[in-house]
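Trainee: Predicted model and sequence below, questions to follow.
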Amino acid sequence: MEFHGTEVRQKALGLIRGGARNAEVARTLNVPAGTVSYWLHMERARHRKLPGKHSPLCPRCDGRDLDESAYAYLLGLYLGDGHIIQYSAHRVPNLMIACSDDWPGLMDACEAAMRRVLPDNSVCRVRRSGCHNVKVYSRHLWCLFPQHGRGKKHERPILLEPWQQKIVDEHPWELVRGLLHADGCRITNWTVRLVGGERKRYEYPRYFFANKSQDIVRIYVEALEKVGVEWKTTHRRSGVYNVSVARRASVALMDAHIGPKH
């Protein structure tokens, strides 16, 4: 077995730092490609990044620009139906949003928001029965979503940080859209009315949002009030808070900015 000294290893890492591929480095230095890969693996273990490469910047830690509109939408999805997972201390955590296959447009919107909020990070879709888990990987997810914690969201306080509240105040419709896409729907209700002595069926559209967390419901209705939407809420025995928007003017406003899932 031929052993390669530190000088050869540093040359290899220097070439990679300059943008060369593993195979090119192996041919140039007459080193097995597997050895080059091993050196890279060891470098990652030491620095948690590739030599010469910069880890993706964080809007909170590094002051990178944040697409606030996309963030408000992604925050709504996270609060409604998302969670952050880290399988082990050595794995990069991921934010996962479960999206039903019945609404491919919602899935596309979720992935697009992740790419806009974290443009330098890995985004993927994982197929499950009847749905896809849309994921984005980043070591800074805790910075962007400080509401993460142990246990279910409705069993612990969910409060927005001042910087998050500022974004929500500036982009309330995007937050509402994210929450509705995660835990809401637009349906057609019907009732029977007496018109001219005849019983006639009357149909009307309605928006519903349901969640067990009183804090998340509060965040939702405060955003509705900011955009002038009237709402009513009921509390079921199951512990779910149901927020309804049924007044014609408010439904028209919701239709203009949200619309049904697709």
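Mentor: That came through fine.
Trainee: Every contact and neighbour count from this point should use C-alpha atoms.
Mentor: Fine.
Trainee: What number of residues are in the vicinity of M96?
Mentor: By the criterion of other Cα atoms under 10 Å, M96 has 23 neighbours.
Trainee: Ok, P205 next?
Mentor: Using other Cα under 10 Å, P205 is surrounded by 16 other residues.
Trainee: And it, how far from Y71?
Mentor: As judged by Cα to Cα, to the nearest Å, P205 and Y71 stand 29 Å apart.
Trainee: Kindly report the same for K212.
Mentor: K212 sits 23 Å away from Y71, going by Cα to Cα.
Trainee: Give me the more crowded residue out of those two.
Mentor: Y71 (24 against 19).
Trainee: Report the contact partners of that one.
Mentor: Y71 is in contact with A113, V117, counting by Cα atoms under 8 Å, 6 or more residues apart in numbering.
Trainee: moving C-terminal of the one helix or strand it maps to, what's the next helix or strand?
Mentor: Using DSSP states H and E, Y71 sits in helix 68-81. Sequence order places strand 82-85 as the next helix or strand after helix 68-81, per DSSP H and E.
Trainee: Run through who's touching that following strand.
Mentor: Here strand 82-85 makes contact (Cα under 8 Å, 6+ apart) with P93, N94, L95, M96, I97, A98, L141, H148.
Trainee: and the gap between the nearest residue to the first one once chain neighbours are set aside and L74?
Mentor: In space, and not counting its chain neighbours, P93 is closest to Q86: 4.2 Å by Cα to Cα, 6 or more residues apart in numbering. Here Q86 is placed at a distance of 19 Å from L74 (Cα to Cα).
Trainee: These two: who's more crowded?
Mentor: Neighbours per residue (other Cα under 10 Å) separate Q86 from L74, with L74 holding more: 29 against 13.
Trainee: one more structure, for comparison:
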Amino acid sequence: MYDGETRALALAAVVAGESLNSISKRLGVSRATLRDWRDRPGAANLPTDCPRCSNGHLPHGPYAHLLGLYLGDGCLSNLKKAVYSLRIACDDSYPRLIDEAAEAIAAVHPTRPVHRVQAAGYTSVVSYWKHWPCLFPQHGAGPKHLRRIELADWQVDIVAMCPELFLRGLFNADGCRVANWTTQMVGGVLKRYEYPRYMFSNESADIMGLCQWALDLLAVPWRMPRRNALSVARQAGVARLDEFIGPKS
């Protein structure tokens, strides 16, 4: 498959009168593809085009979900010929979440297969594309908690539109819904009470800040029992998160 920039260069060369054979040799595009582009000039937007540097479409909901997964358990790796692999590491204990990660990737980049690579105790959901760094400018050398993590303005806009899906990705990657308990004296008798709460853990203060911001957008109260752990325990907050996150299994 070819990106939008290559297509544009080829069509410009056709208009300028360059032969298909010459364009094919120069750009590495087959003559059959060049003839198709020449004869169907109205098909300008390819599904493989990058949403950031070309004419591709970026579905906001799936991207917000995938961004949360990437910040939690994802990474990009530079391979040969400027191709990058996007990998989301998913615990094998939660096959539904593995399916969700694969669905999110497929929705963002629908024209290429999504692979599942088995490892010890987890499955890497993998996709290959030259333009993954365009969609995840947070990519860089070293662990995320040792470098600055900031959202670009266009990412901020998407998360502000879809905070629920962004939080679903974060909590599915680095969070959980657990049963907490406390004791209270009632009529002279010590009674134990259980209640659900959500926990989110991440060593990156920047990613933690993004989680706090998204919760604030939804007016979900939270607190920090530790510097790297966030808790949502109030009944109304838990009920709100139950609407779009819920237990992992």
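Mentor: That came in fine, so what should we check first? Bear in mind the structure is a predicted one, so any value in this text is a computation, not a measurement.
Trainee: could you list every residue that touches the residue nearest to P93 of structure 1?
Mentor: Going by Cα under 8 Å, 6+ apart, Q86 of structure 1 touches V92, P93, N94.
Trainee: Including distance to H171 of structure 1, could the contacts of strand 82-85 of structure 1 go into a markdown table?
Mentor: Output for those, formatted as a markdown table (distance: Cα to Cα, whole Å):
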| residue | distance to H171 of structure 1 |
| --- | --- |
| P93 | 27 |
| N94 | 25 |
| L95 | 21 |
| M96 | 22 |
| I97 | 21 |
| A98 | 23 |
| L141 | 20 |
| H148 | 22 |
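Trainee: so of these, which ones are in helices?
Mentor: If you go by DSSP state H, the contacts of strand 82-85 of structure 1 have L141 in helices.
Trainee: most neighbours, which of the contacts of strand 82-85 of structure 1?
Mentor: Most surrounded of the contacts of strand 82-85 of structure 1: other Cα under 10 Å gives I97, at 25 neighbours.
Trainee: Contact partners for the aligned partner of that one in structure 2?
Mentor: Using TM-score structural alignment as the criterion, I97 of structure 1 maps onto I88 of structure 2. Shown in contact with I88 of structure 2 (Cα under 8 Å, 6+ apart): L69, Y70, D73, G74, C75, A101, S124, V125, V126.
Trainee: ok, average deviation of the strand or helix carrying G169 of structure 2 from structure 1?
Mentor: For G169 of structure 2, the host element (DSSP H and E) is helix 163-174. Compared with structure 1 after the fit, helix 163-174 of structure 2 shows a mean deviation of 0.4 Å (mean Cα distance after the TM-score superposition for structure 1).
Trainee: For that helix, grab the matching residue range in structure 1.
Mentor: Mapped onto structure 1 using TM-score structural alignment, helix 163-174 of structure 2 covers residues 172-183.
Trainee: For the residue nearest the centre of structure 2, which non-adjacent residue is closest in space?
Mentor: Closest to where the C-alpha atoms of structure 2 average out (Cα atoms, centre = their mean) is L66, at 1.9 Å. For L66 of structure 2, ignoring the flanking residues on the chain, the nearest one in space by Cα to Cα, 6+ apart is A104 at 5.8 Å.
Trainee: which residues does the residue mapped onto the one you found from structure 1 contact?
Mentor: By TM-score structural alignment, A104 of structure 2 lines up with A113 in structure 1. With Cα under 8 Å, 6+ apart as the criterion, the residues that contact A113 of structure 1 are A70, Y71, Y73, L74.
Trainee: what's the neighbour count on the third one?
Mentor: Residue crowding around Y73 of structure 1 was assessed by other Cα under 10 Å; the count is 26.
Trainee: My guess is it contacts R177. True?
Mentor: Yes. Between Y73 of structure 1 and R177 there is a contact under Cα atoms under 8 Å: 6.5 Å.
Trainee: In terms of helices and strands, where is Y195 of structure 2?
Mentor: For Y195 of structure 2, the element it lies in under DSSP H and E is strand 189-201.
Trainee: how about that strand, aligned to which bit of structure 1?
Mentor: With TM-score structural alignment as the criterion, strand 189-201 of structure 2 aligns to 198-210.
Trainee: List of residues touching the matching stretch?
Mentor: 179-180, 183-194, 217, 240-246, 251.
Trainee: any idea how far the nearest residue to R87 of structure 2 once chain neighbours are set aside is from L217 of structure 2?
Mentor: Nearest residue to R87 of structure 2, sequence neighbours excluded (Cα to Cα, 6+ apart): V126, at 4.6 Å. Using Cα to Cα, V126 of structure 2 is found at 31 Å from L217 of structure 2.
Trainee: Would you mind telling me which of the two has the busier surroundings?
Mentor: V126 (21 against 14).
Trainee: Return the residues in contact with the counterpart of the more buried one in structure 1.
Mentor: The alignment partner of V126 of structure 2 in structure 1, by TM-score structural alignment, is K135. By Cα under 8 Å, 6+ apart, K135 of structure 1 lies in contact with N94, L95, M96, I97, E111, V123, C124, R125, V126.
Trainee: can you list the residues you listed in JSON lines and add distance to E222 of structure 1?
Mentor: Output for the contacts of K135 of structure 1, formatted as JSON lines (distance: Cα to Cα, whole Å):
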{"residue": "N94", "distance to E222 of structure 1": "29"}
{"residue": "L95", "distance to E222 of structure 1": "25"}
{"residue": "M96", "distance to E222 of structure 1": "25"}
{"residue": "I97", "distance to E222 of structure 1": "23"}
{"residue": "E111", "distance to E222 of structure 1": "26"}
{"residue": "V123", "distance to E222 of structure 1": "31"}
{"residue": "C124", "distance to E222 of structure 1": "32"}
{"residue": "R125", "distance to E222 of structure 1": "32"}
{"residue": "V126", "distance to E222 of structure 1": "34"}
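Trainee: between those, which is nearest Q164 of structure 1?
Mentor: L95 (17.4 Å; Cα to Cα).
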